[in-house]
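1. sequence first, then the predicted structure, then my questions.
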Amino acid sequence: MKFKKMIKIVLILILFLSVTSCASAGVTEYEYGFFSGMWHGLILPFSSIGWLFNSDIGIVALNNNGVPYYSGWVVSILITLGFYGSLST
């Protein structure tokens, strides 16, 4: 049982690490919306670790459209916390 759980965690970590590669730096012309906020909330644990080592890495997009972006960001953080909470049981 523990082995299957460990394999599941490792596969999920590999998936997250493979999709969180280099993001463009600085403000772009693109305005980030709800789904971008959801994506940025999902990769928050990894971007937080990167931010500790490099202050150029941001936690949120600078050029966002406000409430929709932050709504998606909060929803995905709650989903992520629920997922990590389910792994501990």
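-> Cool, the structure landed. Because the structure is predicted, anything quoted here is derived from the model rather than measured. Residues are numbered from 1 along each chain as shown.
2. only C-alpha atoms for contact and neighbour calcs from this point on.
-> OK.
3. would you list every one of the helices in this protein?
-> When secondary structure is read from DSSP state H, the chain shows helices at 2-19, 34-42, 44-53, 67-87.
4. centre of the chain to the second one, how far?
-> Relative to the centre of its chain, helix 34-42 is centred 7 Å away, using Cα atoms, centre = their mean, to the nearest Å.
5. against that first model, consider the following:
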Amino acid sequence: MKIRYLLIMVLMTFTVLSLTGCVPGDGVNNVQHPAGFFWGIWHGWVAPVSLIIGIFNHHIRVYEIYNSGWWYDLGFYIAVISGFGGISLSRRKRVKQEE
């Protein structure tokens, strides 16, 4: 049991650390190299992590300011909606049994 919890904690730590590598505002994107559609998808998926990191680091944002415009927005919103709204679609609905 103890090994299982340790393994879960190590995997969670690894996941969080790998997600923090590509958050908006980390300096990867600039005016000459703006974030595009796929960066928008990635930033939408890591938005909750970016929000938490942004509390402690003022350079990190939820949304990349150096983006390609409409395509980045589309990718960002697709990821946010599918990541958060998609959870409600996959839940098992309980059927009320009539008495």
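-> Cool, the structure landed. Since the structure is predicted, the reported quantities are computational estimates derived from the model, not experimental observations.
6. now the most centrally placed residue in structure 1, nearest residue through space, not along the chain?
-> Geometric centre of structure 1, nearest residue: Ile43, 1.3 Å, by Cα atoms, centre = their mean. Closest residue to Ile43 of structure 1 apart from its sequence neighbours, by Cα to Cα, 6 or more residues apart in numbering: Thr20 at 6.9 Å.
7. and Phe84 of structure 2, what pairs with it in structure 1?
-> Mapped onto structure 1 by TM-score structural alignment, Phe84 of structure 2 lines up with Leu81.
8. so how far is Asp56 of structure 1 from its match?
-> 25 Å (Cα to Cα, to the nearest Å).
9. just Phe34 of structure 1 next, same as before
-> Noted for Phe34 of structure 1: a distance of 23 Å to Asp56 of structure 1, by Cα to Cα.
10. and those two? Which one has more around it.
-> Ranked by neighbour count (other Cα atoms under 10 Å), Phe34 of structure 1 and Asp56 place Phe34 first, with 19 against 11.
11. alignment lookup: the more buried one to structure 2.
-> With TM-score structural alignment as the criterion, Phe34 of structure 1 matches Phe37.
12. matching residues in structure 2 for stretch 52-60 of structure 1?
-> Per the alignment by TM-score structural alignment, stretch 52-60 of structure 1 matches residues 55-63 in structure 2.
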